[in-house]
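S.K.: Here you go, sequence then predicted model.
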Amino acid sequence: MEPSYVMTGLTAATMVQDADGYGLQRDAAIVVADDKIDWVGPASELPSRYAGLDRQHHGGRLVTPALIDCHTHIVHGGNRAREFEMRLNGASYEEVARAGGGIISTVTATRGATEDELLQAALPRIDALIAQGVGVVEIKSGYGLDHDTELKMLRAARALGRLRPIRVVTSFLGAHAVPSGMDADVYIDTICLPTLEAAHAEGLVDAVDGFCEGIAFDTAQIARVFDKARALGLPVKLHAEQLSHIGGTALAAKYAALSADHVEYATAADAAALAAAGTVAVVLPGAFYTIHETQAPPLQAFRDHGVPMAVGTDWNPGSSPLGSILLAMNMACTLFRMTPAEALAGTTRNAARALGLTDCGVIKAGMRADLAVWNVSDPAELSYGIGINPLNTRIFGGVA
């Protein structure tokens, strides 16, 4: 058990929903008891029962919930710098994929790596996120596309959460791409679904994801994966409408998915469906930027229908080699016209919702004491800076 203490001298962006978007409390105090927040409010109203606790004064700094990166692929082998060159020379994301590059090239490198090699390669990536105030990270499989490698990736992801002070949420992304020379339906039946069952039996899966796109799987194929997830009692999420509109967002809504991610080609009707389902729209500006996409997600439709919006890095070796959640926030604002308050909500309370988490993402009594103290006074500064990391202290489960 960690000792209890009081944090003072803070401007708290509690991220509890209110009119200003930040839930700001000036001259705030936060009481941490073991790994939980016990009290938060104006310092002048601190209850007398906390008078004997140690105090930590933070000099007027901003405190937010620890950030959450709700969409990553940071466990993988190799890199795709050569494909970066190809795209700069005019090749599209689809052309790279159909030429044997893209996801398949990472599959080859990941299959050739040992579990420990995958773990060691991912540690610097997880450390980079921790250094930017991240307390929760989602990590997907999907670069194995066979039974053994998918399990190897998920075991490495779980190990990251044991080796570092960060919470790892795993997603099984067996339906990420069709292996070379294999029929998509045969792959779903003979590899993807049995591997999902094995991963679930081993306790390696928190959610089930898929890539619903013309170069990957159609809605009927993804529905079969989601049916298996439902039978196993697992929530689902989906890469949907990234490159075209083939019905993935509507499918995600039909299955009450935790999130629909990318969603550049989603429509107002899709936004209405997501709102009705309670599904989060996760925008991923790193991929939009890297593959030179021109159609931005329909943020105004999401606003109009009350769809919660989250922001992630989509850190992966091909379409989004973006290792900065703060830069993702800036890009969501500059490329998609998200407001700074929406971007911070997108990496705190809405990101938690996109992962099905209810004990983090806001600063209030009873939540985990996962906090980030910043060398800024205005929360908009977190989205304003480009290549700037103003983190002062990250607190994870009450421990700095």
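M.R.: Arrived safely, thanks for sending.

S.K.: only C-alpha atoms for contact and neighbour calcs from this point on.
M.R.: OK.

S.K.: For the closest residue in space to Asp370 that isn't next to it in sequence, grab the count of nearby residues.
M.R.: With Cα to Cα, 6 or more residues apart in numbering as the criterion, Asp370 has its nearest non-adjacent residue at 4.5 Å, and that residue is Phe396. Taking other Cα atoms under 10 Å as the neighbour definition, Phe396 ends up with a count of 24.

S.K.: second one coming, line it up with the first:
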Amino acid sequence: MEQMDLLLTGIGCLATPAGDVLRSGKEMQEIQEIKDAAIAIQGGRIALFGAEADVRNKLKGAAITETLDAGGRLVTPGLIDPHTHLVHGGSREHELALKRSGVPYLTILAQGGGILSTVQATRASSEQALYEKAYRSLDTMLMQGVTTVEAKSGYGLSLEEELKQLRAAKRLNETHPVDVVSTFMGAHAVPSEYKGRTDAYVDLVCAMLPEVAQEGLAEFCDVFCEQGVFTVAQSRRILLEGRRLGLMPKIHADEIEPLGGAELAGEVGAISAEHLLAASDEGLRQLAKGGVIPVLLPGTSFNLGMNKHARAREMIDTYNLPVALSTDYNPGSCPTESMQLIIMLASLNLKMTPEEILTACTINAANAIGRGRQIGSIEIGKRADLSLFDAPNLAYLPYHFGINHTFGVIKNGQPLVWDRQMIYAQAGKGESVS
């Protein structure tokens, strides 16, 4: 090894799941921890890691372009947010009083609020305005230690408007240092102009899919399979058509009512089923049988003031499922970009351990968006996506809540955040927002 681009030394605790594959059930507890560690990076990828003395010994005689001292901090793989509604117009703070007075979410939607309110704001926004708003959210996520996010469309609900969202997301992936993975979700709600004609709108969504696939604007296709939105049969039709065109199925399943979305996810070979608060025992069995990743969103049940949460402990202990975690960042049910809030809520309300939480936010989240071989763990040859936290160990992150622990973020071997300051102007992919 004659040349290293970056040597990260002084790591108090390096914590990572091992390997590329999903960690299921008890495997989610298996975290590799190395005290007094170092990581060597070459060409944007991890070249060496381990105890600092061992790494330095192996690097004797090598030229090192830059050395950074982690100052005894915790270092993990970069966090991954595998379920967001990143690109949207407007906000919905006016619905807060309705929610707090006990008006159900589906009632707000039926009255033209909820998703439909954001559809109006998104349709009224230019692609540039959507891009700039989402760019700022990506900055916030980056400062939380997030290096990759998934972004769903679904606030356009017409071909032109859905393409507008997806094109904004594509441009964000090309220009912002955080990687953006796109999902087409034209079946997020039934637009007002199709009220009472859901089957006709399903026809329209299926007609949108070829252009989305042809332009390469999305990797996944998602559907909100829920009472009052899309039935299991309607969802099946959309997901199978998307799969035929090369878009891997995802599904918003059993968020409020046990409609059978989890069972459908197993049937169609979805990569992930998301929410799952009301999933039945049979639904969880079908997820396990179908190899589907449950993506849990504890911020949503928390913000909606719900008395129940996804059954993470049963998913892990009984059904041996590979749980992932995400923010569900959106303007209505969960308007937060904070993965560190999700870490705390996973501990408090889902009863997950710090080790399970790290696994869920890294390697399992990576696999939920088809990126397990590239990111999600600290492994030789993987992308050097790293987060540095002002914390002595993993348990400190959910324990000391309500603050941002992020000290630094390294993406593809480039420091983007250091000493709690954004420095990525020198390291980003391209244009920025003034």
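M.R.: Happy to help now that I have it. Keep in mind that what you see is a predicted model, and the values were worked out from it rather than measured.

S.K.: Superposing both, give me the TM-score.
M.R.: Laid over one another, the chains give 0.96 as their TM-score (TM-score structural alignment, normalised by the length of structure 1), with 398 aligned residues with a Cα RMSD of 1.6 Å.

S.K.: And the strands in the stretch 301-434 of structure 2?
M.R.: Along the stretch 301-434 of structure 2, the segments classed as strands by DSSP state E, counting those that start in this stretch run 324-325, 386-389, 406-411, 414-418, 421-422.

S.K.: Specify, as a residue range, where the second one falls in structure 1.
M.R.: The alignment of strand 386-389 of structure 2 onto structure 1 (TM-score structural alignment) spans residues 371-374.

S.K.: For Ile369 of structure 2, what is the corresponding residue in structure 1?
M.R.: For Ile369 of structure 2, the aligned position in structure 1 is occupied by Leu355, per TM-score structural alignment.

S.K.: Pretty sure that match sits against Leu258.
M.R.: Yes - with contact defined as Cα atoms under 8 Å, Leu355 of structure 1 reaches Leu258; the gap is 6.6 Å.

S.K.: I'd like the strands of the stretch 301-434 of structure 2 written out as CSV, with distance to Arg243 of structure 2 added.
M.R.: CSV is the format used below for the strands of the stretch 301-434 of structure 2 (distance: least, Cα to Cα, whole Å):
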stretch, distance to Arg243 of structure 2
strand 324-325, 22
strand 386-389, 33
strand 406-411, 31
strand 414-418, 36
strand 421-422, 39
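
S.K.: and among those strands, the most buried is which?
M.R.: Scoring those by mean neighbour count under mean count of other Cα atoms under 10 Å gives strand 324-325 as the most buried, with a mean of 31.

S.K.: Give the aligned range of it in structure 1.
M.R.: The alignment places strand 324-325 of structure 2 over residues 310-311 of structure 1 (TM-score structural alignment).

S.K.: again with stretch 132-142 of structure 2
M.R.: Taken onto structure 1 by TM-score structural alignment, stretch 132-142 of structure 2 occupies residues 120-130 there.

S.K.: which stretch of helix or strand covers Gly50 of structure 2?
M.R.: Here Gly50 of structure 2, judged by DSSP states H and E, is contained in strand 45-51.

S.K.: how close does that strand sit to structure 1?
M.R.: With mean Cα distance after the TM-score superposition for structure 1, strand 45-51 of structure 2 departs from structure 1 by a mean of 1.4 Å once superposed.

S.K.: Can you spell out which helices and strands pack onto that strand?
M.R.: The contact analysis (3 or more Cα pairs under 8 Å, 6 or more residues apart in numbering; DSSP states H and E) places strand 45-51 of structure 2 against strand 32-42.

S.K.: for the strand it packs on, packing partners?
M.R.: Secondary elements touching strand 32-42 of structure 2 (3+ Cα pairs under 8 Å, 6+ apart): strand 3-16, strand 45-51, helix 52-58.

S.K.: now the last one, how far from the centre of its chain.
M.R.: Spelled out, it's helix 52-58 of structure 2. Distance, stretch centre to chain centre, for helix 52-58 of structure 2: 34 Å (Cα atoms, centre = their mean, to the nearest Å).

S.K.: what sits up against that helix?
M.R.: Helix 52-58 of structure 2 is contacted by residues Thr9, Gly10, Asp36, Ala37, Ala38, Ile39, Ala40, Leu48, Phe49 when judged by Cα atoms under 8 Å, 6 or more residues apart in numbering.

S.K.: How many neighbouring residues does the third one have?
M.R.: Right, Asp36 of structure 2. By other Cα under 10 Å, 18 other residues sit near Asp36 of structure 2.

S.K.: can you give me the helices in the stretch 1-150 of structure 1?
M.R.: Listed in chain order, the helices of the stretch 1-150 of structure 1 (DSSP state H, counting those that start in this stretch) span residues 81-88, 93-98, 103-111, 115-130, 147-163.
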